[in-house]
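*Asks:* Quick check, what structure comes out for this input:
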Amino acid sequence: MTIVADPRFDRSERSATRGDDDPHPAAPRWRKRLAATLLVAGFAGYLIGGFWRFTEEVDRLSKPLPSADADAIVVLTGGAMRLDYGLDLLRSGRGRRLLISGVHPGTTAATLARLTKTDKAWFDCCVDIDYVAADTVGNAEMAGRWAERRGYRDLILVTSDYHMPRSLLEFDRIAGIRSITPVAVRRADLWSRDSLPTGSGLKLLMTEYGKFVATRIRGFLGMAPQDADAAPHVASLDRR
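*Replies:* Alright, predicted model coming up:
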């Protein structure tokens, strides 16, 4: 006698068996994809929001500040008009001395005086030049050593507007400096009339924001910045 199994029964049995092992096989994968998508979207939103706040901070820092005196003035080279701003502050008595940090080794005080149309007597009496620092980390390190040697605790910091937030982060970690008054040089080509970035300004601000975020992450993780060239050359602060 031949027994023929009911095919409907077989399918039901197989379905029930699969159901016992994994009733919703696609559900875990779907949840993982959703979680990953939300994580990426949240991180992107954080970066976009952070960039917008960074842009607003750059714009705010470039606005005129109330008068404030300090022990000395530090100018970071690398942008137009920074040195002019610093020398104006020195001549107006806002600080007793000026450090120009990150100057090319082939540039003398006489050359800087000529380029800025400044009487060289100001450089002879009141200006020091740092030929060592090659980046913002080095600027902060050398300025800190200079301030410590001369007993300065309150500084005015001069640099370009887009560069100021990251510079303040680097200077904030230097022991012995009590206060930093930022004087940001506004880059007119970065901004439109309503304080929104221009096309070229947006590109530069995005690049600088990336460096700013990296600096904050480094500080959060407690990673010490590396500036191997600064330590052995403190004597490179001079008035050549």
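
*Asks:* C-alpha from now on. contacts and neighbour counts both.
*Replies:* Will do.

*Asks:* tally of neighbours for Asp21?
*Replies:* The local packing of Asp21 (other Cα atoms under 10 Å) involves 9 other residues.

*Asks:* And Leu155, by the same measure?
*Replies:* 24.

*Asks:* Please go through this protein and pick out the longest helix.
*Replies:* Secondary structure of the chain read by DSSP state H shows that its longest helix is helix 27-61.

*Asks:* Next SSE downstream of that helix?
*Replies:* Counting by DSSP states H and E, the next helix or strand C-terminal to helix 27-61 is strand 72-76.

*Asks:* Give me the contact list for that following strand.
*Replies:* 82-83, 86, 89-90, 94-102, 139, 143, 152, 154-159 (Cα atoms under 8 Å, 6 or more residues apart in numbering).

*Asks:* Which ones among these map onto helices?
*Replies:* Per DSSP H, the contacts of strand 72-76 map to helices at Arg82, Leu83, Gly86, Leu89, Leu90, Asn139, Ala143.

*Asks:* which among those gets closest to Gly222?
*Replies:* Nearest to Gly222 among the ones in helices among the contacts of strand 72-76, counting by Cα to Cα, is Asn139 at 19.5 Å.

*Asks:* What subset of the ones in helices among the contacts of strand 72-76 is buried?
*Replies:* Arg82, Leu83, Gly86, Leu89, Leu90, Asn139, Ala143 (16 or more other Cα atoms under 10 Å).

*Asks:* next up, for comparison:
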Amino acid sequence: MVSQPDPLQRPPLRRVQGRSSKRRSRRPRPSPWGLVALLLAGGFLWLSRGWWWPAPPPAQMILVLGGDLAREREAAALAARRGLPVVVSGGSNPEYAHWLFEQRQGLPSHQVQLDYRARDTLSNFTSLVDDLRQARIRHALLVTSSDHMDRALLVGRIVAGSRGIHLTPVPVSCGDSCQPEGRRKVWGDGLRAALWVLSGRDLKDWAAARLPGQLGPAGGH
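*Replies:* I've put the predicted structure just below:
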């Protein structure tokens, strides 16, 4: 008599190696350009509040960007006329600055602050902006050379504008030594400023690796 297989006993299942009937969908890798566009859109929405903020009070201080002694001389004369405090970012050596502001213009030492943390135009603002906000500064006169003003004002209005600080330009004539800056250099630093507002960091190295040629050479003062 032939035994019948027990219907309750199923043969062991075997795993068959092969392609699944459903292909796993691969997630597309995000494009760095899409990330940059998103950062820019959000950044400019945020930074624009410095432009539509309520009307600022009269100027409360003078911010002079180092890189040319003529800027410091103009700021010293302006401070003497207006009686405003001065912050010099990345300027001349302390000996010359003390002579110019205190001895030549007769300003008291407490009216002048020398700050040497800045390395370039962006850090002129990022190194100081939170200190200015804590001091309740809402309006500053920005002193720099006329050929540097476009880039400095763009960066400053992004960085300082993100903290609600208004900047009024005071260009200093550069005469025969003027070196007009290209649009790439101006907007390259503007992009760095927007990324700093969003991330709190200078992403120049990150951007240079992913956007070669888009950011001009790092601008000085």
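
*Asks:* related to what we said a few turns ago, where in structure 2 does the longest helix of structure 1 align, residue-wise?
*Replies:* Matched against structure 2 by TM-score structural alignment, helix 27-61 of structure 1 finds no partner residues.

*Asks:* What helices and strands are in contact with that helix?
*Replies:* On a contact count with 3 or more Cα pairs under 8 Å, 6 or more residues apart in numbering; DSSP states H and E, helix 27-61 of structure 1 meets helix 164-172, strand 179-185, helix 199-220.

*Asks:* related to what we said a few turns ago, mind putting the buried ones among the ones in helices among the contacts of strand 72-76 of structure 1 in JSON lines, distance to Arg178 of structure 1 included?
*Replies:* As requested, those are exported to JSON lines (distance: Cα to Cα, whole Å):
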{"residue": "Arg82", "distance to Arg178 of structure 1": "23"}
{"residue": "Leu83", "distance to Arg178 of structure 1": "23"}
{"residue": "Gly86", "distance to Arg178 of structure 1": "20"}
{"residue": "Leu89", "distance to Arg178 of structure 1": "20"}
{"residue": "Leu90", "distance to Arg178 of structure 1": "20"}
{"residue": "Asn139", "distance to Arg178 of structure 1": "17"}
{"residue": "Ala143", "distance to Arg178 of structure 1": "13"}
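
*Asks:* just to revisit the earlier point, mind listing what's buried in the longest helix of structure 1?
*Replies:* Phe51, Phe54, Thr55, Val58, Asp59, Leu61.

*Asks:* Repeat that for stretch 95-107 of structure 1.
*Replies:* Here stretch 95-107 of structure 1 shows Gly95, Arg96, Arg97, Leu98, Leu99, Ile100, Ser101, Gly102, Val103 as buried, counting by 16+ other Cα under 10 Å.

*Asks:* Just to be sure, which of these are found in strands?
*Replies:* Those of the buried residues of stretch 95-107 of structure 1 mapping onto strands are Arg97, Leu98, Leu99, Ile100, Ser101, per DSSP state E.

*Asks:* quick one: which of these is nearest Gly19 of structure 1?
*Replies:* Closest to Gly19 of structure 1 out of those is Ser101 (71.8 Å), distances taken as Cα to Cα.

*Asks:* nearest spatial neighbour of the closest one, skipping sequence neighbours?
*Replies:* Nearest non-adjacent residue to Ser101 of structure 1, counting by Cα to Cα, 6 or more residues apart in numbering: Asp130, 4.6 Å away.

*Asks:* got a list of what the residue mapped onto the one you found from structure 2 touches?
*Replies:* Aligning on TM-score structural alignment places Asp130 of structure 1 opposite Asp115 in structure 2. Shown in contact with Asp115 of structure 2 (Cα under 8 Å, 6+ apart): Val87, Val88, Ser89, Gly90, Gly91.

*Asks:* Which of those residues remain contacts when I look at structure 1?
*Replies:* Among the contacts of Asp115 of structure 2, the contacts conserved in structure 1 (both residues aligned by TM-score structural alignment, their matches' Cα atoms under 8 Å) are Val87, Val88, Ser89, Gly90, Gly91.

*Asks:* how far away is the second one from Val36 of structure 2?
*Replies:* Here the criterion is Cα to Cα, to the nearest Å. By it, Val88 of structure 2 lies 33 Å from Val36 of structure 2.
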